[in-house]
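Enquirer: I'll drop the sequence and a predicted model, then ask my questions.
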Amino acid sequence: MEGFLLLATLYLTAAVVAVPIVARLGLGSVLGYLLAGILIGPVLGLVGDTQANDLQHFAEFGVVMMLFLIGLELEPRALWDMRHRLLGVGGLQITLTTGAVMAGAMWLGLVWQTALAVGLTLALSSTAIVLQTLSEKGLTRTAGGRATFAVLLTQDIAVIPMLALLPLLAVSQKPSLAPDGSVTRANSAGVDDHATSISLIADLPSWGVTLVTIGAIVSIILVGHYLTRPLFRFIHGARLHEMFTAVALLIVVAIAFLMNLVGVSPALGTFLAGVVLANSEFRHELESNIEPFKGLLLGLFFMTVGAGINFHILFGDPFKIIGLTLALMVIKGTILYGLGTAFKLRDGNKWLLTLALAQAGEFGFVLISFGLQTHVLTQSIGQTLLLVIALSMLLTPLFFILHDYLSRRAAEGPTHQLEADEIDEQQPIIIAGIGRFGQVVNRMLQMSGFRATVLDHDLPTIELMRKFGFKSFFGDPTRPELLHAAGLDKAKVLVAALDDKDANTRLVRYARHERPDLNIVARARDRVHVYELYRAGADHIVREMFDSSLRAGRYVLEDLGLTDFEANEMETAFYKHDRMALRDLAELWKPGVPLDQNKEYLARAQELNRELETALVRQDVAKDTGK
């Protein structure tokens, strides 16, 4: 017990010290966790290899929880819509990378069976690091982020056939010997020793394994669809919030255990369960209960990766290890860049796909361990691969920093060089422009239980909104194709709130032309802009400073001695008169003619001012006489 507490204290202390410092430097939390692990492991020697490997079993549960949460964000229909990316970008990436790495390994002298195992192992990327960093930087909703997610999802699914293929590649069935003559065992990073684990498929023929695996997956789908809702309703009746947390953990742990029993990746099983539960009314409850555990365990996982780096092997032949790591990342990066070009990603998204996935991933630990146990890999090859994977994961945060630099350079150029996000949802409300004006509208809608599709062409504003948890899409709202992708054909309300008054007017005019029945609420800069929007077809026009000025005027009246009721009456009367006056004057406004040169406009404006004064006087007299 004391040993566990000491180990926990070391890890938590290192995380609390290193992660905030690295994050404040703008390097991301993942790099902070990796450096913390290196500090307490190889540098200070406070954590041994055995302790790090034992703790890694527990820490990898963070990856399992992360994929469960990813599944909760994906409806089955959305997954089906991604099939072209999954089979296209993802499938080609795995195939081409495996072939290229296999060719390089055979060139270095490995037999084709071992070279193929190495290619499969290094074709995978780090789901944990990449998705965590994409989320932190608000890049998940970009076209590059979506392509990256599709590749990662394909890789996670591909782990199953890879595990099935590895035993067929065994070169020797004899256990390998350590230098002292003792029988060596596989590094356990990522996989438990099969000799001591429980299995439902250990003695089954191949067809039996297939049936049991399919049965387990079907059971997850049926239980998730039919039994979870009654279970959550029953727990809800207890009125104990901790029971929701217990049920959420039970779902994840039980599915992971079942997947282990049938030899399937626990992460894939929980991802499938998340997809099944994506339409559940308890989805947000599950997310809020699992999220804290996921974050902590993922951080622990990154720290165990850093603590497990064997610097003795690295320093024994640094040029070889670093050269192999860089060669791997160049090969994968080249393939990914080519795929991004083939699938017509723009420069920014293409570089995101390339730099985000150039590393090897945590599932490589799983394949290496299994490859050592089935004697597909030798101990020396396994140790080298483990170090290459760990170093490539360590370099990944630096690649994201390079992407940030390239993005800033691109942002300094013409705006049209940036590709618009792919819009994956259509809500009955479209908000075009999410500046100070649009943000208030969006927040009020969300508080009232409504969701809107938010568009804006200001990338920093979009990224800021994403960091605060507001889903939004980058792109020029005045582009017809983007508006239709956002659901203009079916929307009930369009909020035109762009900063550029001319662009806002063009947006209203186009939307009215396309949808005569659409309700359009438009933001106006000033009175003249009100007239322009009126001619363009807006239903409700709001001057951005008018309401705040009304409130300020009411406060002045109250400070002068009027009661709250009297000030409110004055405010209401002025508002109604101004609204009526604007409509009348809009009919007399002539585009291109200054207001002071439009005689009809001036005459009507003066008349309306006299009417306002008369109305306010009558209102005061009525109050004084008690009528």
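Expert: All right, it came through fine. Residues are numbered from 1 along each chain as shown.

Enquirer: Please count neighbours and contacts with C-alpha atoms only from this point.
Expert: OK.

Enquirer: Could you list every helix and strand that the one helix or strand R512 maps to packs against?
Expert: Using DSSP states H and E, the element containing R512 is helix 501-514. Using 3 or more CA pairs under 8 Å, 6 or more residues apart in numbering; DSSP states H and E, the elements in contact with helix 501-514 are strand 493-496, strand 519-524, helix 527-536.

Enquirer: Quick one: work out the angle between it and helix 527-536.
Expert: 20 degrees (axes from the mean of the first three to the mean of the last three CA atoms, to 10 degrees).

Enquirer: what comes up buried for helix 501-514?
Expert: K501, A503, N504, T505, R506, L507, V508, R509, Y510, A511, R512 (16 or more other CA atoms under 10 Å).

Enquirer: Pipe those into JSON lines and attach distance to V212 per row.
Expert: Compiled in JSON lines, the buried residues of helix 501-514 are given as follows (distance: CA to CA, whole Å):
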{"residue": "K501", "distance to V212": "63"}
{"residue": "A503", "distance to V212": "60"}
{"residue": "N504", "distance to V212": "59"}
{"residue": "T505", "distance to V212": "62"}
{"residue": "R506", "distance to V212": "60"}
{"residue": "L507", "distance to V212": "57"}
{"residue": "V508", "distance to V212": "58"}
{"residue": "R509", "distance to V212": "60"}
{"residue": "Y510", "distance to V212": "57"}
{"residue": "A511", "distance to V212": "55"}
{"residue": "R512", "distance to V212": "58"}
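
Enquirer: so which of the residues you listed comes closest to V218?
Expert: Distance to V218 across the buried residues of helix 501-514 (CA to CA) is lowest for A511, with 46.4 Å.

Enquirer: The lengthiest helix in the chain: what's the following helix or strand?
Expert: In the chain, taking DSSP state H as the definition, the longest helix is helix 379-412. Later in the chain than helix 379-412, the nearest helix or strand by DSSP H and E is strand 429-432.

Enquirer: Please compare the first structure with the one that follows:
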Amino acid sequence: MHADTISPLMSDALVILGAAGIVIPLFARFRITPIIGFILVGVLVGPFGLGRLVPEMPWLYWVTISSTESLAPFAEFGIILLLFTIGLELSFNRLWQLRKLVFGLGALELLIIGSLLALAFFANGQPLVAAAALGFALAFSSTALVLPISGTRTPVGRAALSMLLFEDIMIVPIIFILGALAPYADAEGFSGLLTTLWQGALVVLVMMVAGRFFLPRLFASAARAKSSELFMAASLLVVLTSALATQLVGLSPIVGALIAGLLIAETEYHSEVEAIIDPFKGLALGIFLITVGMAIDVTMLWSNLWAIAGAVVGVLALKAVVTGVLLRLMGARAGTATETGILMASPSETSLIVLAAAAQASIVSAATAQFWQVVIALGLTVTPLLARLGRVAGRRVEPAPSLDDADHRDATPRVIVIGLGRVGRLVAEMLDRHGKPYVGIDSDSDIIDHARNAGFKALYGNAARGDLLDKLGMAECPAVILTMDEHVLAQQLVRKLRAAYPDLPIIARARDTFHATELYKAGATVAVPETLESSLQLSEAALVELGVAMGPVIASIHEKRDEFRERIQQDAALDEKPKLRTSTAES
């Protein structure tokens, strides 16, 4: 069978699925982000990698991608699904709360960075229009990579989201302005822009009104059918229809996808939709990243290594400094400003679109466009490294409050909550509601930042550290509550606390009844198995729904809980007896 008898689409699909199924798990095993893996696959199998050797070695046809253009629609679909899922995580209320950041911080960030880069290009001999095109192309940051890394609920994520939303809004005006300023642009440039803007506003308004009326009914029908296939079809229909509607009037399709996500986020079906779309989003985004890698010409990169490296470092440094300074001026904490600035320094997939539009309009020469295309691709490649560097730098600039620099010797006895994840925060909230003083500690500074921003009394500290027990004021502590999900560490801490404080009440979270038995053997006062509690809650809900009175239900649930707890404690005591007899015989 000859290679020319095989559909190029089938060959490309083989490479992409191979990357997703083999290469990416390999990177994950070594704790390297799949983002870098997909881009490196693109470099390797693209037309500038092994693809150029196909005429001499035809068998490479099976492991290379024949056409970058054939993958472009799939890459665009990945970005559309990504923006749709981002919309699912938001709501119109959250966007309204961010309006000052979006049109304040976002506008300043894009305008200042774009202008400074344009001035730098103009000073280096580029024509004014070409300098502006290059400057604003590089001023964009990657929505596709930044938001999955930062999330949308952390301080860094909220700041990044506000700037990225404004950049997404500005894509269309910037591309239209480039067309209007092009040497061969006609006089309809600005009038075309105005037409697109009013038509786009009208389409968005219609989508919002129609979506609020039709979407709940559409997904309710799919839910009643109890068909996951129908739910998937309805989800994809909403995404593609919204993206197509905005694209028809000249707006970016990602604007329609984002609005569709926002509308579905207001319904009770958003979690199911997000779960269904997620696998498609991951694969399609991987295709986009492969196309980014395919744009990197390794030969050209090597011959211009120092110039490209200098361009990458210069652009990243300028964007990081400007973004960080703007955030500080607008009241952000030093650590948040530093981390966000470094993360937002990466260029964007949108940068490639703007650069291509400028080259098509003959504003930027082909050689210049190719050079900066490689710079942008390399910038996208290092985005995960920038995220890690940003976290480290943010912690150095503003370390999380720790037990060493906080007033941990409070005169008021306090409950100690070890672990401030989802469970720990709920426990702390209930203690606060009932007027019980507490302090929570965790060894993850990101969790501490999140907890403190949410109003919890949180301190950074490693509970396994030797001198921590004294600093916590354990002598006056009424109780210790362990909520971490690390069962070995929980047993070690219980054993350590019981040895140092024989009368201290220790309440510990357990994964299951076996883990609870181990915690009781280590010295826990109460061990609460998650599996047991979920079963009891399920039984309570079922009995109430079946018409049993609440009082008898609660009494029977408490009785059953005590029965299980007594049985687990007996099992722990029985396991300990042989050990006691052995140690007595040895002595």
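Expert: All right, it came through fine. Keep in mind that this is a model prediction, so the values were computed, not measured.

Enquirer: picking up where we left off before, any chance of the helices and strands packed on helix 501-514 of the first structure in a markdown table, with mean neighbour count and distance to M65 of the first structure too?
Expert: Compiled in a markdown table, those are given as follows (neighbours: other CA atoms under 10 Å; distance: least, CA to CA, whole Å):
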| stretch | mean neighbour count | distance to M65 of the first structure |
| --- | --- | --- |
| strand 493-496 | 24 | 38 |
| strand 519-524 | 24 | 42 |
| helix 527-536 | 20 | 50 |
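
Enquirer: Tabulate those in JSON lines, adding columns for distance to G144 of the first structure.
Expert: Listed next are these as JSON lines, based on distance: least, CA to CA, whole Å:
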{"stretch": "strand 493-496", "distance to G144 of the first structure": "28"}
{"stretch": "strand 519-524", "distance to G144 of the first structure": "32"}
{"stretch": "helix 527-536", "distance to G144 of the first structure": "36"}
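
Enquirer: Now the spatially most central residue of the first structure. Nearest residue, chain neighbours left out?
Expert: The centre of the first structure sits closest to T140, judged by CA atoms, centre = their mean, with a distance of 3.5 Å. Closest residue to T140 of the first structure apart from its sequence neighbours, by CA to CA, 6 or more residues apart in numbering: L134 at 5.4 Å.

Enquirer: would you list every one of the strands in the first structure?
Expert: Here the first structure has its strands, by DSSP state E, at 429-432, 452-456, 473-474, 493-496, 519-524, 540-543.

Enquirer: wait, isn't the residue nearest to the centre of the first structure in contact with R146?
Expert: Yes: using CA atoms under 8 Å, T140 of the first structure is in contact with R146, at 6.3 Å.

Enquirer: if we can go back for a sec, give me the mean distance between the longest helix of the first structure and the second structure.
Expert: Superposing on the second structure places helix 379-412 of the first structure at an average distance of 3.0 Å from its equivalents, by mean CA distance after the TM-score superposition for the first structure.

Enquirer: which strands and helices sit next to that helix?
Expert: helix 29-38, helix 127-136, helix 283-307, helix 318-342, helix 347-356, helix 363-373.

Enquirer: could you redo the last one with a cut-off of 7 Å?
Expert: Contact analysis of helix 379-412 of the first structure by 3 or more CA pairs under 7 Å, 6 or more residues apart in numbering; DSSP states H and E lists helix 29-38, helix 318-342, helix 347-356, helix 363-373 as its packing neighbours.

Enquirer: May I see those helices organised as JSON lines, with distance to Y226 of the first structure and mean neighbour count added?
Expert: Formatted as JSON lines, these follow (distance: least, CA to CA, whole Å; neighbours: other CA atoms under 10 Å):
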{"stretch": "helix 29-38", "distance to Y226 of the first structure": "38", "mean neighbour count": "27"}
{"stretch": "helix 318-342", "distance to Y226 of the first structure": "40", "mean neighbour count": "18"}
{"stretch": "helix 347-356", "distance to Y226 of the first structure": "38", "mean neighbour count": "25"}
{"stretch": "helix 363-373", "distance to Y226 of the first structure": "32", "mean neighbour count": "25"}
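
Enquirer: Nearest to A150 of the first structure, out of those?
Expert: Of all those, it is helix 347-356 that lies closest to A150 of the first structure, at 10.4 Å by CA to CA.

Enquirer: contacts for that closest one?
Expert: Residues outside helix 347-356 of the first structure that contact it (CA atoms under 7 Å, 6 or more residues apart in numbering) are 130, 143-144, 147-148, 333, 336-337, 340, 396, 399-400, 403, 407.

Enquirer: Likewise for stretch 445-455 of the second structure?
Expert: T154, A400, L420, G421, D442, A458, L459, Y460.
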